[in-house]
Structures are given as structure tokens and as C-alpha cells.
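Chemist: let's see this in three dimensions:
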Amino acid sequence: MTGIPRPILADFARARRLEWWTLFWVSSVVVVMFFATGSSQAMRTAWFEDILSLVPSIVFLVAARLEVRGPTRAFPFGFHRVQSLAFLISATALSAVGVFLLFESAMTLIKQEHVTIPPVTILGQTVWLGWLMIAALVYSIIPPVILGRMKEPVAERLQDKVLHTDALMQKADWMTGLAGIGGILGLGLGYWWADAVASAVISASIIKDGVGALRSSTAELIDGAPRKLDSDEIAEEVEVLREALKARYPGAEVRTRETGRYILAQVGGVDPDAQVDLADIWPGNPERSWRLAQLSFVPRGACEEL
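Modeler: Predicted coordinates for the structure are as follows:
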């Protein structure tokens, strides 16, 4: 199991390009938001969330660079499992965004901070700072909406949970932007609690996605059965694979686990075939047969002890 399977090479290259685009556009959003941030809780929260949203893109690119390396003496099984570690880091970042949003909003409501947005003078013209904040937030919404929608189908074809989590982070970006706009308009109308409430509402959805990703990434790292891309439930194609292996090797004990985007299967208590074609064993869509990267046979006693 070395390198990237040929059927997904094009998608893998596209995913890397998307992440480089993400770093560029989200970095520009961070700069714009920094100069537009005033005393608004929603603006400060959105700015910090934009910074955290760079984490999944960075860890994806680092993992992608390592994943293509072959085995070494220090790492004889190769680097495919770096995807699992990157998934955990991305899930942690997504969860951190949701928790931060909720904490900041709760503290604002508890302290009952009555924030005001003053006017500013630009080129001799006096304008309400809120309009500049809203313009910055509108800009912060556009790249995440486009990039997130572009990443989702690629993540599905690659079975890449890091890329999928990054798409969820893009969703958190534009949702936070919308919440910020609503909060600033509320402040302009005299509702001091508006932006804090808006941020708190958005945080619930982000925390839900983050916790689900954390559960799935943790299961992957401790050799749990392969999960779905968008939840911590066991994937249907894995269940089909288990049944196909049990039918092919009657009486065998079948185990499956996930290493990054790949599935590793273990058959215990039967004699191994003289020659095995993994593509023939894969029971699902032939275009996804690359997911079954390894089939190993172990004696029944050894299988029971593991």
C-alpha cells in the first residue's frame, strides 16, 4: 500500500488545489476582518473563528505530503495513517470553534455588556462603522460558501474525512458571518444582546458537527470499524464487505478497521488463498475497490488473542 491509487489521483490533486485556494482566500478574510473588527462580540468571534478555520487546510496539506511517501525503516507500514491523525486535529479545531462561540456569547450575556458601534470618518465622510463591519462579513461569507460546496463531492470520492471536516469548517465560517451580520444589525437597532444570541445559536450546530467528527476520529485511531464520512456510524459498504468475506471464507472471523481513507480487513481461522485479487473481493462499486487496501490472514488462536 504505497502512494495514491490511480482512480483517485485526479481528485487528490484537486483536493490539494482547493486547500491552497482556501489558505489564500481565508487568509485574505482574516486580514479584512482584523481591520473591520470593532467592539462587536460577533465580529471578534468571527475573526477568531476564521483564524481557526485555517487549521484543517494546513493539516490536510501536511498529511497529503506525507501520505504519498513509501515505507521507511522508522515507519515500515508507511504514512497512510497520518490521515487519521489529521482527522483528529481537524475535528478538534472544529469543536474548539463551536465551544469558543458558545463561551464568548454566554459571557457577553452574563455580563450584560451594552456594546455600541460608533461612527467613523473616512475621506471626510462620516459613516456608521457597522456598515463597514457588515461589508467585511459579507466578504467573509463568499469564499467559504463556494469552497465548501466544491470540497464536499471531492471528499466523498476520496473518502477523505479531513477534507469533509474542512467543508464543515467552511460551513461554520459562513454561518458565523451571517450571525455576525444579524448581531450588528441588532446592535444598530438597540438590542445589545443580539450578536451574542446570534453567535450562541450558531455555536450549537458547530458543536454538533465537531463532536460527531471527534467521535469518528477517535474510533479510527483505536482501530474501530470504519465509519461513515458524515457521521460516527459504521459505513454500509463495510458491512457489505464483512458479509462478502464471511461468505467467501465460511466460519472465519472477519475484522475491519480504517487507516485514513483505506480499509484493512483481517480474516482469522482459515487457510489463506494462494493468490488474492482485492478488486475481486470488493463487493461494492468497482470504482471504489481501491478502498480495500489490505487483506490479511491469521491463525484462529492468534485472532482470538488480539
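Chemist: from here on, contacts and neighbour counts on C-alpha atoms
Modeler: Noted.
Chemist: give the next helix or strand downstream of the helix or strand harbouring residue 212.
Modeler: Taking DSSP states H and E as the definition, residue 212 sits inside helix 194-221. Per DSSP H and E, the first helix or strand lying C-terminal to helix 194-221 is helix 236-248.
Chemist: which residues does the helix or strand just after that next one contact?
Modeler: Next in sequence after helix 236-248, counting helices and strands by DSSP H and E, comes strand 253-259. The contact list for strand 253-259, computed with CA atoms under 8 Å, 6 or more residues apart in numbering, reads 80-81, 83-84, 220, 223-226, 238, 242, 245-246, 263-269, 300, 303.
Chemist: to check against the first, give me the structure of this:
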Amino acid sequence: MTARFGHTELPDEQERALRRAVRLAWLTIAFLVTAVTGVYLVMGSSQAMKAAWMEDMLSFIPPISFLVAVRVTRRRPSARHPYGYHRAVAVGHLVAATALVAMGAFMVWDSGSGLVKAEHPPVGLMEVAGQPVWSGWLMIGVMAYTAVPPVLLGRAKMPLAEKLHDRVLYADADMNKADWMTAVGGIAGVVGIGLGLWWADAVAALFISGSILRDGVRNMRVAVSAIMDARAETYDGEGPHPLVRRIDAALGALPWVDKARSRVRDEGHVFHVEAFVVPVDGAPDLTELSRARELLCDLDWKVQDAVVVPVEELPEEFLPGLREETAGHDAS
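Modeler: Sure thing, here's the model as predicted:
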């Protein structure tokens, strides 16, 4: 039986999901071009509008990172990259998160300083078709335009992110779903200026900046954890991936296996599995080990590669959580 590893092909269902995600990413970029242009043309001196414009500019990073990562992950493993290029997804996630944190922190400082200095942004009149129009109406109109499409795009991307186990796509969808708050914040700031509440603009800008910073910190935590070879988790980073228990259960059900425990590394879209098994009696032959490995690779499409290692007892130095789990089972 020939060992297979390093595959870059996706099952038909995931391949269809990936093609749809790519189309949504390009659609997002096209929408952002219009949104950034529109906000820039009407933002004037409003801090809230400036924060919204910066947020729209940052929104380019996740879909672009996703598109680049998709191309890179298609490469075959090489001598220099024997595990393949699936980690491009994690790199793209970290790049997006870093940009969000950096710009979010700067914008919080900029908006906060404007509030402390009690800056009064002027919103004057603009001539449209020969008629004087209050600039605030144009700002509100543009922000209303930017509110709905990102929410629809985010809702469309979220199930695809889960199906593909793609954290860059998830970060993009999560930001899109929250973009309506940016639009509402910008509108509130402009309305506040119109009502003579000079501080409303700075408060709205601070709200938008804080939202960007929060998204960045949350995504950076998950991205850094993945790159540091943390246990395989769900696409949203909310907990351990259920596939890990399925792997251990599948190996433990083999007739020649007494105990089995694995450590699973998240490579991006796919997982790399190192499984340790304690045989019932004596060492297993090559056929049994090869079939066990194929069992894992066929268990789920995310198992990109697997190594099955027979041992006399489960090694705590490679499975550091083993002692705590064993103690918990004994106590119960």
C-alpha cells in the first residue's frame, strides 16, 4: 500500500465552496473600491468619516490575503517545504490581524486626542446641480450605501469559512458582518455635528476605532496561537476541533490497538496528525500500520497527512495533556 501525503486537492464539496469564496472575495474588493471612493469624496473634516474611510481601506486586507493564500496553498510540497504550503492561510490571517491592531490603535489615539482637544469639525455646504446642499446629507447617503452590502457578503462567507476551515475567510466575514456598526457610527457622528453636538463626531470615531482594534486583537490571538502549533481548533478559534477526538476514537477501535492518543497540528485548511498507539500484543506489522494511516486520511478531508507510531506506553513528553486527562478520568 503506497503512502500518500501532501495532497492539495479538495473534495468536490469544498472545491465548490472555495470557488464561491473566491468570487465573493473579488466582489468584496469591487464593492470596497466604490465605498472607499465615495467616503473619501464626502468625508471633509469629520473624524467619524475619516475613521470609516480607514476602516474601509483596512477591509481590503482580508480578501486580498485570502486570494493570495488560496494560490499559494495549491503548490505541491518541496524539499524546502516538506509539509506543503498550507500555512499560507495562517500567514495571511496574521498579516490581516496585525494591520487591524496597528491601525486600530493609531485611530483610537487619533480619535481620543480629537475628543480631548475639543476639536469642532466644520460641515459646510456643497453645490450639487447648482443647488447648495448640506455636506452632511451626502455623508449620510454614502454611509447608508456602505452599510448593507458588507453584511450580506459576510453572511454569505461565514458558512464557507466553516466548510473550508479558513480563518482568513472567517476574519473577513466577521469584519463584514460588523460593518453596519461602522456605518451607523459614522451617520451618528454626522447627525451629531448637524445638531450642534461637536463631541458626537469624535465619540463616533472612537467607537469605530475601538471596533477595529477589538477585531484585530481577537484575530491576532487566534493567528499567533495557530502559528505557535497550538492544538487544532475550530475555524473560529472557539475551542478544540472535534476531529481530534474522532481520530483517537477511530484508532482505539482497531482490534490490535489497546490505547491511542494523537497530537494534531493545524496547517491552515488541513491538519497534520501524529498518532501514538499502544498495541494489544506485540508490534503491529507494516500492513496494519499502513491501514491505520489510511483510515485516518480517509476519516476527513482535513487530515492532509498522518503518522502512526507504535509505542509501549503513551509518551507524556509528546502528549503533555495526558496526565491531567488521566487524573480527571480517575477522579470521576
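Chemist: got a TM-score for the two of them?
Modeler: The TM-score (TM-score structural alignment, normalised by the length of structure 1) is 0.88; 302 aligned residues with a CA RMSD of 2.6 Å.
Chemist: narrow the contacts of strand 253-259 of structure 1 to those that are buried.
Modeler: By neighbour count, with 16 or more other CA atoms under 10 Å, the contacts of strand 253-259 of structure 1 hold 80-81, 83-84, 220, 224-226, 238, 242, 245, 263-269, 303 as buried.
Chemist: count of residues packed around the aligned partner of residue 105 of structure 1 in structure 2?
Modeler: Aligning on TM-score structural alignment places residue 105 of structure 1 opposite residue 111 in structure 2. Using other CA atoms under 10 Å, residue 111 of structure 2 is surrounded by 25 other residues.
Chemist: and residue 111 of structure 2, what does it touch?
Modeler: Counting by CA under 8 Å, 6+ apart, residue 111 of structure 2 touches 47, 202-203, 205-206, 209.
Chemist: likewise residue 139 of structure 2?
Modeler: Residue 139 of structure 2 makes contact with 39, 42-43, 49, 187, 190, according to CA under 8 Å, 6+ apart.
Chemist: and for residue 234 of structure 1?
Modeler: Applying CA under 8 Å, 6+ apart to residue 234 of structure 1 gives the contacts 225-228.
Chemist: which of those lies closest to residue 11 of structure 1?
Modeler: The closest of these to residue 11 of structure 1 turns out to be residue 228 (CA to CA; 19.2 Å).
Chemist: what about the nearest residue to residue 211 of structure 1 once chain neighbours are set aside, helix or strand, and which?
Modeler: By the measure of CA to CA, 6 or more residues apart in numbering, the closest residue to residue 211 of structure 1 outside its immediate chain neighbours is residue 95, 6.2 Å from it. Residue 95 of structure 1 is located in helix 82-111, with elements delineated by DSSP H and E.
Chemist: and for the equivalent of residue 41 of structure 1 over in structure 2, the neighbour number?
Modeler: Under the alignment (TM-score structural alignment), residue 41 of structure 1 pairs with residue 47 of structure 2. By other CA under 10 Å, 28 other residues sit near residue 47 of structure 2.
Chemist: returning to that earlier point: for the match of residue 105 of structure 1, give its distance to residue 184 of structure 2.
Modeler: Going from residue 111 of structure 2 to residue 184 of structure 2 by CA to CA, to the nearest Å gives 17 Å.
Chemist: circling back: for the helix holding residue 212 of structure 1, which positions count as buried?
Modeler: Neighbour-count burial for helix 194-221 of structure 1, with 16+ other CA under 10 Å as criterion, is recorded at 194-203, 206-207, 209-221.
Chemist: same thing with stretch 9-16 of structure 2?
Modeler: Buried residues in stretch 9-16 of structure 2, defined by neighbour count with 16+ other CA under 10 Å: 10, 14.
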